[in-house]
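1. return atomic coordinates for the entry below.
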Amino acid sequence: MTAPDTFSEFVASRYPALVRTARLLVADAHAAEDLVQETLARCVPAWSRIEGNPEAYVRTVMVRQNISRWRRRRVGETTVAVVPDVAVRDGDVAEQDELRRALAALPARQRAVVVLRYVEDRPEREVADVLGCSLGTVKSQAHAGLAKLRTFLAEHEVDASPEPAASLFP
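-> Below is the predicted model:
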């Protein structure tokens, strides 16, 4: 993929993918859109200085912004979870809902690692760079996150095989 010439071109071409990743990180459609908007707003001033792959930079900012949101919420901010009406293209709605609930049940760092590593199919090194941690941390968080997902999905009798997961997130 060639790098977009302008910020507007980047947003036009990558916005749906960014929202999909954010949706998996925060487990709420409205909060995901807010996260992407906050991330893009933070990237605008630095856009002319970004070298190489701008998407990696934006995803790094998004993950770090999500961690900051999580820390603020932990201090005293509360949210109300409302199940949004979402159009589903492929896959079983119940499976999709269970997998999203399972992801939402993971701690923030494990969820970020699982989403970036397995849903976004990013290499371990890139995930470590995005999260600002070591390769070993990515591996241990992925292992712990997958173990919790398997347990959650087994308790709820959902197929935990890795191949349909990508199709569950249009």
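2. use CA for all of it now, contacts and neighbours both
-> Noted.
3. assign a three-state SS to residue 150, would you?
-> In the three-state summary, residue 150 is assigned as helix, counting by DSSP: H, G, I helix; E, B strand; the rest coil.
4. that one - how many residues pack around it?
-> Residue 150 has 18 neighbours, counted by other CA atoms under 10 Å.
5. how about the one 5 residues further on?
-> One way to gauge burial is a neighbour count; for residue 155, by other CA under 10 Å, it gives 9.
6. so it versus residue 148, what's the distance?
-> 11 Å (CA to CA, to the nearest Å).
7. just residue 28 next, same as before
-> Applying CA to CA to residue 28 and residue 148 gives a distance of 20 Å.
8. one more: residue 109?
-> Computed with CA to CA, the distance linking residue 109 and residue 148 is 13 Å.
9. do the same with residue 124
-> According to CA to CA, residue 124 and residue 148 sit 19 Å apart.
10. who's in contact with stretch 93-112?
-> With contacts defined as CA atoms under 8 Å, 6 or more residues apart in numbering, stretch 93-112 is touched by 24-27, 63, 67, 70, 141-142, 144-145, 148-149, 152-153, 156, 158-159, 168-169.
11. among these, name the ones in helices.
-> Judged by DSSP state H, these include 24-26, 63, 67, 70, 141-142, 144-145, 148-149, 152-153 as members of helices.
12. one more, for comparison:
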Amino acid sequence: MDPNDSFREFMAAHQQSLMRTAYLLTGDAHLAEDLLQSVLLKVLSRWPKLADVASPQAYARKALINQYISWRRRLARATELPRAEPPDRPYSTEDSTVVRIAMLRALAQLPPRQRAVIVLRYYEDLTEHETAKLLRCSLGTVKSHAHHVLARLRVLAPELAPKFAETEDLKGARR
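-> I've put the predicted structure just below:
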């Protein structure tokens, strides 16, 4: 089998998942596409070696997170990030679009590493151990980041606080 064929199969199976992770990390569809494209070029260049790896998806996800953190560090040194102001009109937290926008705005205010922990734990549904392994940090660091970030998100987006309580209850049972 041609290595390019196996890479195409890998992409067909995992591209949507990786794109979702990239979008949740960046909060912007275009940046997510750029991030994913740069990571996939790196993965493709290492593909012959990765074909024997147990989980090329984990490798690609790790590369995605590392590239995102690297981009954010460079961007933070170079420029300020513009922030949209919240709408002037009152809104219902039951509206899923409004909830999604509020969550993305709150996530955008988190440091890259903490945002990565939240995305991996609550959007990618990884365990604390899997998240710690992927981020190459201790289990305690993952737990601490998750706890502190959820508390910070309650302050940044108080209208979403009930959702964060549900999330902690569900994850607490899954540890």
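13. any idea what the TM-score comes out to?
-> Here the TM-score of the superposed chains, computed with TM-score structural alignment, normalised by the length of the first structure as the reference length, equals 0.80; 150 aligned residues with a CA RMSD of 2.0 Å.
14. follow-up on the earlier one: with neighbour numbers in mind, choose between residue 124 and residue 148 of the first structure.
-> When neighbours are counted by other CA under 10 Å, residue 124 of the first structure and residue 148 differ, and residue 124 comes out ahead with 20 against 17.
15. alignment lookup: that one to the second structure.
-> Matched by TM-score structural alignment, residue 124 of the first structure corresponds to residue 128 in the second structure.
16. contact partners for that match?
-> 121, 139, 142, 143, 175.
17. would you map the helices across the first structure?
-> Listed in chain order, the helices found in the first structure under DSSP H are 7-26, 29-43, 54-75, 93-105, 108-114, 124-131, 135-155.
18. could you say which of the ones in helices among the contacts of stretch 93-112 of the first structure is surrounded by the most neighbours?
-> Each of these was scored by neighbour count (other CA under 10 Å); the top score is that of residue 25, with 29 neighbours.
19. residue 55 of the second structure: neighbour count?
-> Residue 55 of the second structure has 10 nearby residues by other CA under 10 Å.
20. what do we get in the first structure for it?
-> Residue mapping for residue 55 of the second structure onto the first structure gives residue 53, with TM-score structural alignment as the criterion.
21. from residue 60 of the first structure, how far out is its match?
-> When CA to CA is applied, the distance between residue 53 of the first structure and residue 60 of the first structure equals 11 Å.
22. now do residue 95 of the first structure
-> When CA to CA is the yardstick, residue 95 of the first structure and residue 60 of the first structure sit 29 Å from each other.
23. circling back to that earlier point, a markdown table for the ones in helices among the contacts of stretch 93-112 of the first structure, including distance to residue 76 of the first structure?
-> Output for these, formatted as a markdown table (distance: CA to CA, whole Å):
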| residue | distance to residue 76 of the first structure |
| --- | --- |
| 24 | 23 |
| 25 | 20 |
| 26 | 17 |
| 63 | 21 |
| 67 | 15 |
| 70 | 10 |
| 141 | 26 |
| 142 | 28 |
| 144 | 27 |
| 145 | 26 |
| 148 | 26 |
| 149 | 27 |
| 152 | 27 |
| 153 | 30 |
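24. number of residues surrounding the residue lying closest to residue 14 of the second structure once chain neighbours are set aside?
-> Counting by CA to CA, 6 or more residues apart in numbering, the nearest residue to residue 14 of the second structure once its immediate chain neighbours are dropped is residue 57, at 7.1 Å. For residue 57 of the second structure, the tally of surrounding residues (other CA under 10 Å) stands at 19.
25. re earlier: closest to residue 78 of the first structure among the ones in helices among the contacts of stretch 93-112 of the first structure?
-> Ranking these by separation from residue 78 of the first structure, with CA to CA as the measure, puts residue 70 on top at 10.4 Å.
26. quick one, what contacts the closest one?
-> With contact taken as CA under 8 Å, 6+ apart, residue 70 of the first structure is in contact with residue 108.
27. which residue in the second structure lines up with it?
-> Taking TM-score structural alignment, residue 70 of the first structure has residue 72 as its aligned residue in the second structure.
28. equivalent analysis for residue 14 of the first structure, please.
-> Structural alignment places residue 14 of the first structure opposite residue 14 in the second structure (criterion: TM-score structural alignment).
29. do you know how far residue 112 of the first structure is from residue 81 of the first structure?
-> Residue 112 of the first structure sits 19 Å away from residue 81 of the first structure, taking CA to CA as the criterion.
30. so these two - more neighbours on which side?
-> Summary of the neighbour comparison: residue 112 of the first structure and residue 81, criterion other CA under 10 Å, with residue 112 having more neighbours (29 against 9).
31. what do we get in the second structure for the more buried one?
-> Residue correspondence to the second structure (TM-score structural alignment): residue 112 of the first structure is matched to residue 116.
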